[in-house]
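S.K.: I need the structure of the sequence given here:
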Amino acid sequence: MMSSAVVLVTGGSGFLGQHVIKHLQLHSSNLKEIRVLDLVSFRKKLEYKESFPVRSFTGSITNRDLVSEACKGADAVLHIASLVDSTLFPNEKALQEVNIKGTEVVLEACKVNSVPILIYCSSISIYVGHDEVKKGTETTVPIPHKFMFEKYAKTKLKAQNMVLGANGDILKNGKELKTCAILPLAMYGELDINLVYQYVTHVKGTLIPRIPKLGKMEAEIQVSYVGNVAMMFVKALEVMRKEVDIGGEYFYAADDTPLQTLPSLLQPYLDGTGHSFSSWYIPLWLVLILVIIVQIVMAVIRPWKKVNTYFNIEGIRFLNKTFHVTYDKAKRILGYKPMYNLQSSINNSNVYYNSVLNK
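M.R.: Prediction:
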């Protein structure tokens, strides 16, 4: 039997972090304590029975003293804290500071405090370029020559390389550090503030019942339910605690949510609002021209007012390009299979998105 473990979750107060903690509570065994390190003090936002005590550390992952304190006596770190910025004008300095420097600090703290397991939350963005990918695997999808979300993806790739490259490094106590990475896709579900949330909240404020398509939007979009992604972290931790050698590996965190066009994906969350996507579309070339005009206007304004938007060329292209991968490697090596089927994923999510619409 494995001894009781202390697990630190960085970014545990966020969207994915809250679900990881929930699934650690529900599906882990022999934990002594769950620690959370986040800019925001941890407050439970999901419904579940707590099996293990939670201790909160509040502050930045770039704070060496704080991170080291949180790592003292820990047996594993799930490093989820990250800055995601896919806006028109991404904050490059903050991306470097959080995603790269923050990961360096976490790695250093693991070595100094002899934490033997580090599981890094990377991003599928580091494999998304301008070419289509169908049924991609970890061995068939190359790093693209040009990223779709350049500024963000570069920082995540560098951080992932640092973590996986540190596999086998010697800890202060003379033992080896074991690392791996989980790569979430775009996610939906409770506490989401990204793709589905952005559309739902924008629809809420409009009187136009038909949402125009930006391009044909016929591309197959792949998303994952956040609960399934969270369980992949739990499975990876379980396997590594059993000392199965998966060090230096990375895994795509996909599930069985069907490949769909964006309108089909969003419609279940728009039902009951009186809104749906139009049968017609704005030609992609015209959308891109409009985006360029918006970009120029905002660039002129920014010296006086820091305006920004998610309406950008990369986002429009992403929603009109087929990209999907499999979770075969995680199934084979981690014993992972999605815990939530499509209907339960939609039902769980709908409660949240309806609450957003009714605010």
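
S.K.: hey, let's count contacts and neighbours off CA atoms from now on
M.R.: Will do.

S.K.: got a list of contacts for stretch 260-269?
M.R.: The contact list for stretch 260-269, computed with CA atoms under 8 Å, 6 or more residues apart in numbering, reads 196, 200, 217-222, 276-277, 319, 346, 350, 353-354.

S.K.: To check against the first, give me the structure of this:
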Amino acid sequence: MKDSATVLVTGGTGFLGQHVVGLLQTKADHVTEIRVLDMVPFENKLDYNHTKPLKTFVGSITDEKILKEACHGVQSVIHIAGIPDSAMFPDKDRINEVNVQGTLLTLLTALGTAGIQRFIYCSSMSVAIGNNDVTQGISENDPIPSKRLFEPYASSKLTGERIVLSANSPTFRTVSLRPLVMWGELDTIFVQLSQRMAMWTFGYLPTINCGDVVQHNAYVGNTAWGFVCAEKKLHSDFKKDDPISEMSISVKNESEKSKFCSELRRRSKRMRIDSEFEDFKDTSRDSELSSANIYYIADDNPPENPFKFQDPILTASGYKIIKYPCPLFIMNIVFYIIYGVLVFLRLFGLKFNFPVGLGCLSYYRRSYIFNDAKAREELGYRPLYTPEVALERSLKYYEKFSYRVN
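M.R.: Predicted structure coming up:
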């Protein structure tokens, strides 16, 4: 088929990746073959019909050999693979290696592979949140805060975003999607972490007094649909030989493309030595980057107090939220005590960690609301699942997890 496409999904065995693969199977008629590159073989963990051929490539996105094998014969790359780390002591070297170096190598491989036309990058809403309330809706045009809550993860995703968007050209389209905090089937971080904490505290989840804070979360199925909508839109535009005219173009021709790749590879080798993000900060200066290539993906779930949102899920799982929230200053004291103990232990080489970092406390102090009007207008995105359907689908998963941890 002339208009058919083979799509590679990096990180396709993970939380978001599984949902993207499922929707490529069932909701993307132009996709005739799906490839998944991840550290473990792909296994369909969701309830959908597996009708299109799928190939699994087992390996790391930091391995150029496996990247070249996976990209051969592909027309589009959906790059989701990454390390989310919000622990008290995040592994900076690992985050750097996968989220920056791995993204760079994946992009370079795609640029050097004949036939690849599109590169859809999974960024994060964490690049845009700092110590400030945003109640009017964060949009793509809003400035990036100089200090972000979840470091170094946020900086690694922002660096990857800058690198990817810098490669945009008339023949190689790149976009960056910024998912919100996600929940739903296969979640192991957001609600599941609350379930674990409730289990550790005899079935009751301690809460923080957040005041009037409300936050935007999104059902993972709708986020995944945003990625598929981006793929469908870019494919449609290429088929019509009419790429999105509003997009910013960084690489004008093949000569610039070659120079660009050489420069990225030089910086890649340098980064392996100094292991820092700084050498990529001028890859594409903020003043030269257009927000035209960036999209937030939210859904119709209303912004809500984070603990009120989780209440029905925890109740269905057999847990309860403590009705009297802990004052934030007390929780701050507790966290700093934990931090101090862990620092002391690490002096003796004991690498103990805590799954929740200090940035999480700041996160629960602020309201964060996002505006996805641009994705709806330009990508044709509309949430695939209503809030009621999303909750119904998710409860079945979270209830099973409850039985597993008990």
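
S.K.: Give me the TM-score for this pair.
M.R.: TM-score for the superposed chains, counting by TM-score structural alignment, normalised by the length of the first structure: 0.94, backed by 352 aligned residues with a CA RMSD of 1.6 Å.

S.K.: between the contacts of stretch 260-269 of the first structure, which is nearest residue 253 of the first structure?
M.R.: Set against residue 253 of the first structure, the nearest of the contacts of stretch 260-269 of the first structure by CA to CA is residue 222 (11.0 Å).

S.K.: all helices for the second structure, in order.
M.R.: 15-27, 64-71, 92-95, 103-111, 153-166, 190-200, 220-239, 254-274, 306-316, 328-346, 358-363, 373-378, 387-405 (DSSP state H).

S.K.: compared with the first structure, how much does the second one deviate?
M.R.: It refers to helix 64-71 of the second structure. For helix 64-71 of the second structure, the mean deviation from the first structure after alignment is 0.8 Å (mean CA distance after the TM-score superposition for the first structure).

S.K.: helices and strands around that helix, which ones?
M.R.: Contacts defined by 3 or more CA pairs under 8 Å, 6 or more residues apart in numbering; DSSP states H and E place helix 64-71 of the second structure against strand 31-38, strand 54-58, helix 103-111.

S.K.: who touches that helix?
M.R.: 8, 35-37, 57-61, 77, 105-106, 109-110, 113.

S.K.: Just name the closest of those residues to residue 379 of the second structure, please.
M.R.: residue 77 (16.9 Å).

S.K.: Check whether that closest one really touches residue 111, as I assumed.
M.R.: No: with contacts counted by CA atoms under 8 Å, residue 77 of the second structure stays clear of residue 111, the gap being 10.5 Å.

S.K.: Comparing the two, which shows the higher neighbour count?
M.R.: Counting neighbours by other CA atoms under 10 Å for residue 77 of the second structure and for residue 111 shows that residue 77 has the greater number, 26 against 20.

S.K.: ok, the aligned partner of the more buried one in the first structure to residue 193 of the first structure distance?
M.R.: Correspondence of residue 77 of the second structure to the first structure, assessed by TM-score structural alignment: residue 77. Using CA to CA, to the nearest Å, residue 77 of the first structure is found at 25 Å from residue 193 of the first structure.

S.K.: Verify the contact between residue 311 of the first structure and residue 293 for me.
M.R.: No: contact between residue 311 of the first structure and residue 293 fails when scored by CA under 8 Å: they sit 11.3 Å apart.

S.K.: So which of those two has more stuff around it?
M.R.: residue 311 (17 against 12).

S.K.: Contact partners for the more buried one?
M.R.: 87-88, 291.

S.K.: Quick one: which of the residues you listed hold up in the second structure? List them.
M.R.: When you map these onto the second structure and apply both residues aligned by TM-score structural alignment, their matches' CA atoms under 8 Å, the shared contacts are 87-88.

S.K.: Neighbour-wise, which one of the contacts of residue 311 of the first structure leads?
M.R.: residue 88 (21 neighbours).

S.K.: Surely residue 217 of the second structure is in contact with residue 179?
M.R.: No: the criterion here is CA under 8 Å, and residue 217 of the second structure misses it with residue 179 at 9.0 Å.

S.K.: Touching both of the two, which residues are there?
M.R.: Common neighbours of residue 217 of the second structure and residue 179 (CA under 8 Å, 6+ apart) are residue 298.

S.K.: Tabulate the helices and strands packed on helix 64-71 of the second structure (JSON lines), appending distance to residue 95 of the second structure.
M.R.: JSON lines is the format used below for these (distance: least, CA to CA, whole Å):
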{"stretch": "strand 31-38", "distance to residue 95 of the second structure": "16"}
{"stretch": "strand 54-58", "distance to residue 95 of the second structure": "20"}
{"stretch": "helix 103-111", "distance to residue 95 of the second structure": "11"}
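
S.K.: Now the residue nearest the centre of the first structure: closest residue in space, sequence neighbours ignored.
M.R.: Centroid-nearest residue in the first structure: residue 184, 4.9 Å away (criterion: CA atoms, centre = their mean). Once flanking residues are discounted, residue 184 of the first structure sits nearest to residue 253: 4.8 Å by CA to CA, 6 or more residues apart in numbering.

S.K.: ditto for residue 244 of the second structure
M.R.: Per CA to CA, 6+ apart, closest to residue 244 of the second structure is residue 237, 6.6 Å.

S.K.: right, and the one you found touches residue 231 too?
M.R.: No: judged on CA under 8 Å, residue 237 of the second structure makes no contact with residue 231 at a distance of 10.0 Å.

S.K.: Who has more neighbours out of these two?
M.R.: residue 231 (25 against 14).

S.K.: Residue in the first structure paired with that one?
M.R.: Using TM-score structural alignment, residue 231 of the second structure lines up with residue 237 in the first structure.

S.K.: residues contacting its match?
M.R.: 76, 119.

S.K.: next one: the one 3 residues further on
M.R.: Contacts here follow CA under 8 Å, 6+ apart; on that basis residue 240 of the first structure touches 117, 178, 246.

S.K.: now do residue 400 of the second structure
M.R.: residue 317.

S.K.: 6 Å instead, please
M.R.: Neighbour list for residue 400 of the second structure: empty [criterion: CA atoms under 6 Å, 6 or more residues apart in numbering].
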